[in-house]
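Student: Below are the sequence and a predicted model; questions follow.
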Amino acid sequence: MSSTIGTKYYCAAESATSQGFGFSKRAEGSSTSYEPAQNGTVTAQDVAVAQAIVNGLHNSKGERAYLSWQIGATFEDAETEWNNNTNAWELDITSLGGEFVAKFVELVDLDNLSSFDGVTYDTLVEWMNTAMVRYMDTLQTTLPDLTTFHENGGKLIHYHGEQDNSVPTASSIHYWQSVRDIMYPGMSSSKSLSKLKDWYQLYLIPGAAHCGTNSLQPGPYPEDNMQTMINWVENGVKPMRLNSTVSSGDYAGETQMLCQFPTRPLWKDNSTFDCVFDKASYETWTYEFPAFKVPVY
């Protein structure tokens, strides 16, 4: 990122929509505002902010508490908002996170947090820890023991956009890894993977944002998951790759078969690729969270 320091930029004026509950699209809780044109030069401070976002949340001891978006995802959830009344850029606290912290973590009857004054990285970690412990039995959705689901014949196709700008892609991988470790402890890597993919498969979608394609990378997106699932459950046709379709651009309408994780696409040319496993690549998706004293799935 440091190579961008000194680069000049210009952004035209536009109307912007904050996400609220929308996740990449306008929805209840969102709002629209005007943004003036901007121009300037990228500074070292700008780069430091972007790098901190990409590095993910750490406490003051440098212990990781959460991961972040992949390179190529937009920073929409981290954007400030132009206030037409004050003619200034101000913090935009989405109703999704702010209301939860106010009502369920700080236990006050407010619809949103008014500011982040005095809030440190350690404060954020403590909020996360409080919520995780307090609501483990009602809101926890990442418990990895899926034995009952599996023993009752359940099949699971799990996919995630690689440039998701709301929920980090690696969080899905971390859950997939957790299920594999909990369901098949002590097994070799190859044996546990073979058993897991018989009923639970994870696919990453290149260029996809949250609930849709990334506007800058209109890559393939799964189109017929229901039919794939019906064939798997009712006809015993286990998928090995996931059918997807390019939405726009020069390759609009082209079908591409997504690779089943942990294999990754290795491109031969502009339109064909193999699915291969690369240990170094896999390890970049693997995280631990020492900021917490309890397991984080």
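Tutor: Ah, there it is.
Student: drop to CA atoms for contacts and neighbour counts, all remaining ones
Tutor: Noted.
Student: where along the stretch 101-250 of the chain do the helices fall?
Tutor: Using DSSP state H, counting those that start in this stretch, the helices of the stretch 101-250 of the chain run over 121-134, 136-139, 147-151, 169-183, 189-196, 225-235.
Student: Give me the buried positions along the first one.
Tutor: It refers to helix 121-134. In terms of neighbour count (16 or more other CA atoms under 10 Å), helix 121-134 has its buried residues at D122, L124, V125, E126, M128, N129, T130, A131, M132.
Student: Give me the neighbour count for S15.
Tutor: For S15, the count of nearby residues is 10 (other CA atoms under 10 Å).
Student: which SS state does it fall under?
Tutor: strand (DSSP: H, G, I helix; E, B strand; the rest coil).
Student: Setting aside sequence neighbours, what's the nearest residue to it?
Tutor: Y34 (4.3 Å; CA to CA, 6 or more residues apart in numbering).
Student: Pasting the second one now:
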Amino acid sequence: MRRAAMIAGLTATAAHAASLADVCTTANVKAALPTSVYGLTMIPSSVTASPVYNASTSGQVFFPDATYDYCGITFNYTHNGRGDTVKLQYWLPAPESFENRFLATGGMAYMISGGSSYLPGGVMYGAVAGTTDGGFGGELDIAFLLANGTINYEALYSMGYHGIGELTMIGKEFTKNFYSMGEEKLYTYYQGCSEGGREGWSQIQKYPGVYDGVIPGAPAIRYSQQQANHLYSNIVEKTLGYYPPPCELEKIVNATIDACDSLDGKVDGVVARTDLCQLHFNINSTIGLPYHCAARSSSGIGLGFGKRGTDPPSTAPSLPRGLHDSKGRRAYISYQPTASFSDAETSYNSETGEYELSIASTGGEWVAKFLELRDAENLSTLDNVTYDTLRDWMELGWKRYEDVMQTTWPDLTKFEKAGVYSYQFFGLLLQLHPQYHYCLFLVPGASHCSTNDVQANGPFPQINLAIIINWIKKGIVPYILNAIHLAGDTKFNCVYDQVFLDTWDYIFDAYKMPLY
């Protein structure tokens, strides 16, 4: 062990002065493998290393265009006594570009990581960037059931928080060894969106002292409510017996944008004040508006000519209201005004000439696989499913997965004491608590973890890592979000007011326990 440590020191000392080709070898990587991460053992025979020159990235929403060199490495580790294999991948900046930074990246949907797709966002800032397969191949919905009725708890908890935590702890020690940092400070960051945002909050809650800064974008917290809620639109349609054509829903969204655009003081195709839209726009005002569905093929003539009416009843007024049980108590929230009704999309039956129910697979798979423990990718029917049923599904998942996927542990005292910085963004003003090292931004017009074609003039926070680096190292507090406008020339102004905040104040009284 002493010899390995000496070799690692010599190797890493050379790393500061040597070229990328000199240091990016399997021998150097093996010498830098961690030996002191408790309960974990690295597998030297699994190491690969390859230098990459003049790599370039463009057109991404989470980091800017850049050209860079890096050392791409992979290696595996095992949990002592378990006999498993977890695969890691890291991109290391060239020695002259390393800035004493490490970045862990997260995933999306049921994937623990985005593979190498997010790693450029670290290397371009002089950070070692890493990703993991969690030891289960990376896709939880594939690995979740060992058999019908039997949960793969190792995969579940790896997805929940262990996988990213271990990726980071191993990555930090490896980085310090590889670059011979000694007692120098290594700044450690995390960035992810959607599932990656939930993973970010899992790290804040479970590993508060491991990171210096965490960026959890649009986090899928309240996981059970969030996943089951994808079925809410379908249950509204089923209850009302009305299945709207997609073009009707698109018409409602476009009409809402037109009506609410000016409420923020600037007509630019971006609704920055969805609170005012929620307070002042009546969705029933869209009744009577004509719509037309485009042809479904090159030889088609188009479908769904019509006007929005009340007979049969439209689903649209019910969708923004959110899930309430049969006693009128709120169980969860729904779309903000101007959001697309993607979960409500129906399918066209060419034989009957009618639109029919299309069960949203995100919600259907959650219920079938994670609640009913059946190896199925969706529900086959929503017969006899009511609003109370959906509330019960939400509560079941909450109880079963509260400590692993729900990710709503409210006591962040250790996070605060550790001095970790975090700022969070959602697609849609600013709630700022710099004394607690925490900021929340809602991005006008943005979609979920992406730009929005329907409000194309909207910005998106593309340089998040640079912002939090400057906050931590230079004390530059992000009182405004330095978003990038990717499709035109528009000025964005952020406003704080209590009326806006009150529209986000919900009471979830459908449960006996508080829903954080």
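Tutor: Sure, I can see it. Here the structure is a predicted model, which means the values were calculated and not measured.
Student: the longest strand in the second structure is where?
Tutor: As assigned by DSSP state E, the longest strand anywhere in the second structure is strand 40-57.
Student: so can I have TSV of the buried residues of helix 121-134 of the first structure showing distance to S271 of the first structure?
Tutor: Below are the buried residues of helix 121-134 of the first structure laid out as TSV (distance: CA to CA, whole Å):
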residue	distance to S271 of the first structure
D122	46
L124	43
V125	43
E126	47
M128	43
N129	45
T130	48
A131	45
M132	44
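Student: Would you mind saying which of the helices of the stretch 101-250 of the first structure lies nearest T86 of the first structure?
Tutor: Of all these, helix 121-134 sits nearest to T86 of the first structure, with 27.9 Å by CA to CA.
Student: Report the aligned residue range of the second structure for the closest one.
Tutor: Using TM-score structural alignment, helix 121-134 of the first structure corresponds to residues 387-400 of the second structure.
Student: The matching stretch vs the first structure, average distance?
Tutor: Stretch 387-400 of the second structure, aligned to the first structure and superposed, deviates on average by 0.4 Å (mean CA distance after the TM-score superposition for the first structure).
Student: Distance from that stretch to the middle of the chain?
Tutor: 22 Å (CA atoms, centre = their mean, to the nearest Å).
Student: ok, residues contacting it?
Tutor: The contact list for stretch 387-400 of the second structure, computed with CA atoms under 8 Å, 6 or more residues apart in numbering, reads 222-225, 228-229, 231-232, 235, 323-326, 331, 367, 370-371, 406, 510-511.
Student: Look up how far C71 of the second structure lies from S50 of the second structure.
Tutor: 6 Å (CA to CA, to the nearest Å).
Student: Repeat that for E365 of the second structure.
Tutor: Separation of E365 of the second structure from C71 of the second structure (CA to CA): 38 Å.
Student: next one: L303 of the second structure
Tutor: With CA to CA as the criterion, L303 of the second structure and C71 of the second structure are 54 Å apart.
Student: my guess is H433 of the second structure meets F441, correct?
Tutor: No: between H433 of the second structure and F441 there is no contact under CA atoms under 8 Å: 11.3 Å.
Student: Those two: which is more packed in?
Tutor: When neighbours are counted by other CA under 10 Å, F441 comes out ahead of the other of H433 of the second structure and F441, with 22 against 12.
Student: burial measure for D411 of the second structure, as a count.
Tutor: Residues lying near D411 of the second structure (other CA under 10 Å) number 9.
Student: meant to ask about D181 of the first structure
Tutor: Residues near D181 of the first structure, counting by other CA under 10 Å, number 17.
Student: ok, now the one 10 residues further on?
Tutor: Neighbours of K191 of the first structure under the rule other CA under 10 Å: 10.
Student: State the distance from it to N129 of the first structure.
Tutor: K191 of the first structure sits 34 Å away from N129 of the first structure, going by CA to CA.
Student: repeat for A50 of the first structure
Tutor: Between A50 of the first structure and N129 of the first structure the distance is 25 Å, computed by CA to CA.
Student: what do you get for T120 of the first structure?
Tutor: Taken as CA to CA, the span from T120 of the first structure to N129 of the first structure is 14 Å.
Student: With H158 of the first structure instead?
Tutor: Distance from H158 of the first structure to N129 of the first structure, by CA to CA: 26 Å.
Student: got the contact list for the nearest residue to I205 of the first structure once chain neighbours are set aside?
Tutor: With sequence-adjacent residues excluded and distances taken as CA to CA, 6+ apart, I205 of the first structure is closest to G161, at 4.6 Å. Residues in contact with G161 of the first structure (CA under 8 Å, 6+ apart) are T169, L204, I205, P206, G207, A208, A209, H210, C211, T213.
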